[in-house]
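[1] My questions concern the predicted model and sequence given below.
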Amino acid sequence: MFLGVLYGILGCSLWGFIYIIPLLLPEYSPATVAMGRFTVYSIGSLVICYYCRKTLALLTTSDWIKAFCLGFFGNAVYYVLLTKGVRLAGVPTSGMLMALIPLNVALLTNRPGAETTVVVPWRRLSLPLAMILIGLWIGNIDEFSEISVATSSVEYWLGFLCSFGAMALWTWFPIRNSQWLLKHPNVSPLAWTTAQGASMLPATLLCYVAVNFEAFLHGGAVLGQTPVKFVLLMVAAGLICGWAGMALWNMMSARLPVALSGQMIVFETIFSVIYSLIYKQQAPKWTLVVGVFLLLGGVLLSLKVFRDSGRKVSQPN
């Protein structure tokens, strides 16, 4: 279980960089950045398919469809909705909705018959979940105080819907992704990561052309105003933050109970905040420090709860 948590933290440390990339490419739309990133991720996966060909040959048509749905909707569409929500409704609203993901995943999976490996009593899980939610709230308390300023505008509510859609997708993704991996131990997480990437190549490529259709139609700069910078950042985002980050997440998902793996997404928030502070050369506020410690404490306590429950299940009567 410790190794699974380590993989999750490392994967989230790579995903945290994704929040910096839009700041480095302000002249590019969220859709262009998202589809550029996942097109590179898909092309890289297509190359890696050769090395995973024996395992990939075991996948059925249904498995490939599941890989596409998880890869495209759980990654590319999610990222577009999240970045659009941040731009229209602001970071506070998006952050508040994303903070609900660990609770949503636990509510949907910590029950008998939910295709999970370990089910723990809610009285033992309520404290760590409360610590995670309170930590996310305290860490963003200054931003949350600004939510009421623009709630009357149509733009705000459109952004709210985008952020809500992103939250829904990333409640669905870790659950279905973990369940598939736990039910298919013969397929390695690396092969499953590659299948997700390769299966969505046609869709991400078509979406990239669609969002930049005018440039393609009129022979403009299809890679934007700073093509070299854009390509280099997309390669980093697609291969390092994309494929490598997802591979680590899948390696975690194959080892942890579903209800616990969903809580690991809080580390993406932690790393994104750390990287943003470094990028902006700002010191963290005390509320952020307290919030991060509560987050870490909540996840560590959850880990102990699931580990103890797993030991009880494995002990003979």
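    The structure has been received and is ready for your questions.
[2] Going by C-alpha atoms from here, please, whenever you check contacts or count neighbours.
    Fine.
[3] And stretch 273-287, what's buried?
    Counting neighbours by 16 or more other CA atoms under 10 Å, one finds that the buried residues in stretch 273-287 are 273, 274, 275, 276.
[4] should've said stretch 127-139
    Neighbour counts over stretch 127-139 (16+ other CA under 10 Å) mark 128, 129, 131, 132, 133, 134, 135, 136, 137, 138, 139 as buried.
[5] Need the residues you listed in TSV (columns: secondary structure and distance to residue 77).
    What follows is the buried residues of stretch 127-139, written out as TSV (DSSP: H, G, I helix; E, B strand; the rest coil; distance: CA to CA, whole Å):
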residue	secondary structure	distance to residue 77
128	helix	30
129	helix	27
131	helix	30
132	helix	26
133	helix	25
134	helix	28
135	helix	27
136	helix	24
137	helix	26
138	helix	29
139	helix	27
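[6] Turn those residues into TSV, including distance to residue 228.
    What follows is the buried residues of stretch 127-139, written out as TSV (distance: CA to CA, whole Å):
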residue	distance to residue 228
128	45
129	44
131	44
132	40
133	41
134	42
135	40
136	37
137	39
138	40
139	36
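[7] ok, which stretches of the stretch 51-200 of the chain are helices?
    53-56, 61-71, 78-89, 91-98, 101-109, 122-139, 141-144, 154-183, 189-199 (DSSP state H, counting those that start in this stretch).
[8] A further structure is provided below for comparison with the first:
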Amino acid sequence: MGILCGAGAGALWGLVFLAPELVRSFAPLQLSVGRYLAYGIIATVLIAPRWKKVFSGVRLQDWKALFWLSIFGNTLYYVLVAAAVHAGGIALTSLVLGFMPVAVTIIGSRDKNAVALKSLLPSLMLCAAGAVCIGWQALTMPATSGRPMMGLVYALAALICWTTYAVWNSRCLMRLQHISVHDWNLLTGLVTGGQAMVLLPVAFLAYSGSHSLPEWGRFAAVSAGVAVIASLCGNALWNRMSRLLPLTMTGQMILFETLFGLTYGLLWEQRAPRVLEVSAFVLVIGSVLSCVAVHRRYSARETLPVMDLAA
């Protein structure tokens, strides 16, 4: 069930990489504000009937965690993703973000009763090899395709932000068992929407340029669509998965966003994958499969003594 939830979240999140291409005339900060303002409005409507009940279980330290999680996982992260897509393209951005499993798995291996890091080394080495493929492609990509090196820098910054979010959010969900994953998602939406309100004047006054009425209509539709599909539904599946899987496997589930993001990107660009993209794709898949295999063996060893005693 945890893996299915992770796959579902990845399929929905992968659509995020298409949004900057659909409204290229808008700046990354404007895309972020539009998406999360819609997310906040939807979350407010859904949580309003149970306002007192939900808020009674949230302490001050939980609100602080939600504030920083919203920045690292939503507001700042999406600005960096949109900037990376504008500069380096969908495929480059989605593949770079696919290497979150390395960082998250290393951090998760320090948890109590976690799979030993040395057992996960083959998985991490495969993922690192894929990262080399992407970095080399960014260096050799023709200049006519945009600013690949800047795209790589933005994508790496987004990688750091979301790694922080993935680890912190997973640990918060494990600690706050009295708050449902649905309510945690809505609370995140409330805080993120508040941040979007603060950034609204900056986003639409600091950037010059006029847009036609149809462009504004497309911007509103894309913002609302991404808010519902990725933020509301995708986050709900991810939060559910975070309570079902250990952190060392949670990181590996981020791969599904990469796979779907790359697939959508190639369909949008109407081209076949390049050799280095295929190599990275295969290496990352091998990384996740080997990680799952290690966890299955570890789980079998942990449950075997219990079965013997029962017999």
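    Happy to help now that I have it. Everything quoted here is computed from the prediction, not taken from an experiment.
[9] care to give me the TM-score?
    The TM-score (TM-score structural alignment, normalised by the length of structure 2) is 0.84; 303 aligned residues with a CA RMSD of 3.2 Å.
[10] could you dump the helices of the stretch 51-200 of structure 1 to TSV with distance to residue 311 of structure 1?
    Formatted as TSV, those follow (distance: least, CA to CA, whole Å):
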stretch	distance to residue 311 of structure 1
helix 53-56	31
helix 61-71	31
helix 78-89	36
helix 91-98	31
helix 101-109	19
helix 122-139	15
helix 141-144	38
helix 154-183	18
helix 189-199	24
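[11] Distance check, residue 58 of structure 1 against residue 191 of structure 1.
    11 Å (CA to CA, to the nearest Å).
[12] Which of those two has more residues huddled nearby?
    Set residue 58 of structure 1 next to residue 191 and count neighbours by other CA atoms under 10 Å: residue 191 wins out with 21 against 11.
[13] surely the more buried one meets residue 56?
    Yes. Using CA atoms under 8 Å, residue 191 of structure 1 is in contact with residue 56, at 6.6 Å.
[14] who touches both of the two?
    Common neighbours of residue 191 of structure 1 and residue 56 (criterion: CA atoms under 8 Å, 6 or more residues apart in numbering): residue 49.
[15] okay, the buried residues of stretch 273-287 of structure 1 in TSV with secondary structure next?
    Formatted as TSV, the buried residues of stretch 273-287 of structure 1 follow (DSSP: H, G, I helix; E, B strand; the rest coil):
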residue	secondary structure
273	helix
274	helix
275	helix
276	helix
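[16] what's stretch 257-276 of structure 1 aligned against in structure 2?
    Aligned using TM-score structural alignment, stretch 257-276 of structure 1 spans residues 246-265 in structure 2.
[17] That stretch: end-to-end distance?
    Span of stretch 246-265 of structure 2 from end to end, CA to CA: 30 Å.
[18] Report the distance from it to the chain centre.
    8 Å (CA atoms, centre = their mean, to the nearest Å).
[19] now do stretch 177-191 of structure 2
    Stretch 177-191 of structure 2 sits 17 Å away from the centroid of its parent chain (CA atoms, centre = their mean).
[20] ditto for stretch 251-266 of structure 2
    Stretch 251-266 of structure 2 sits 10 Å away from the centroid of its parent chain (CA atoms, centre = their mean).
[21] do the same with stretch 246-253 of structure 1
    Taking CA atoms, centre = their mean, one finds stretch 246-253 of structure 1 lying 11 Å from the centre of the chain it belongs to.
[22] how big's the offset between it and structure 2?
    Aligned to structure 2 and superposed, stretch 246-253 of structure 1 gives a mean residue distance of 0.9 Å (mean CA distance after the TM-score superposition for structure 1).
[23] So which residues make contact with that stretch?
    Residues contacting stretch 246-253 of structure 1 (CA under 8 Å, 6+ apart): 3-8, 10-12, 174, 177-178, 181-182, 189-190, 192-193, 261.
[24] For PyMOL, write a command that selects the buried ones of these.
    Command for PyMOL that selects the buried part of the contacts of stretch 246-253 of structure 1, burial taken from 16+ other CA under 10 Å:
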select buried, resi 4+5+7+8+10+11+12+174+177+178+181+182+189+190+192+193+261
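[25] need the contact list for the residue mapped onto residue 195 of structure 1 from structure 2.
    Using TM-score structural alignment, the equivalent of residue 195 of structure 1 in structure 2 is residue 187. Residue 187 of structure 2 makes contact with 43, 66 under the criterion CA under 8 Å, 6+ apart.
[26] How much space separates residue 187 of structure 2 from residue 61 of structure 2?
    Using CA to CA, we find residue 187 of structure 2 at a distance of 13 Å from residue 61 of structure 2.
[27] Need the overlap of contacts for those two.
    Counting by CA under 8 Å, 6+ apart, nothing touches both residue 187 of structure 2 and residue 61.
[28] about what we covered before: let me have the buried residues of stretch 273-287 of structure 1 in a markdown table, adding distance to residue 76 of structure 1 as columns.
    Output for these, formatted as a markdown table (distance: CA to CA, whole Å):
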| residue | distance to residue 76 of structure 1 |
| --- | --- |
| 273 | 21 |
| 274 | 24 |
| 275 | 22 |
| 276 | 22 |
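[29] what's the neighbour count on residue 236 of structure 1?
    Using other CA under 10 Å, residue 236 of structure 1 has 19 neighbouring residues.
[30] Does the aligned partner of it in structure 2 lie in a helix or a strand, and which?
    Aligned by TM-score structural alignment, residue 236 of structure 1 pairs with residue 225 of structure 2. Element membership for residue 225 of structure 2 (DSSP states H and E) is helix 213-226.
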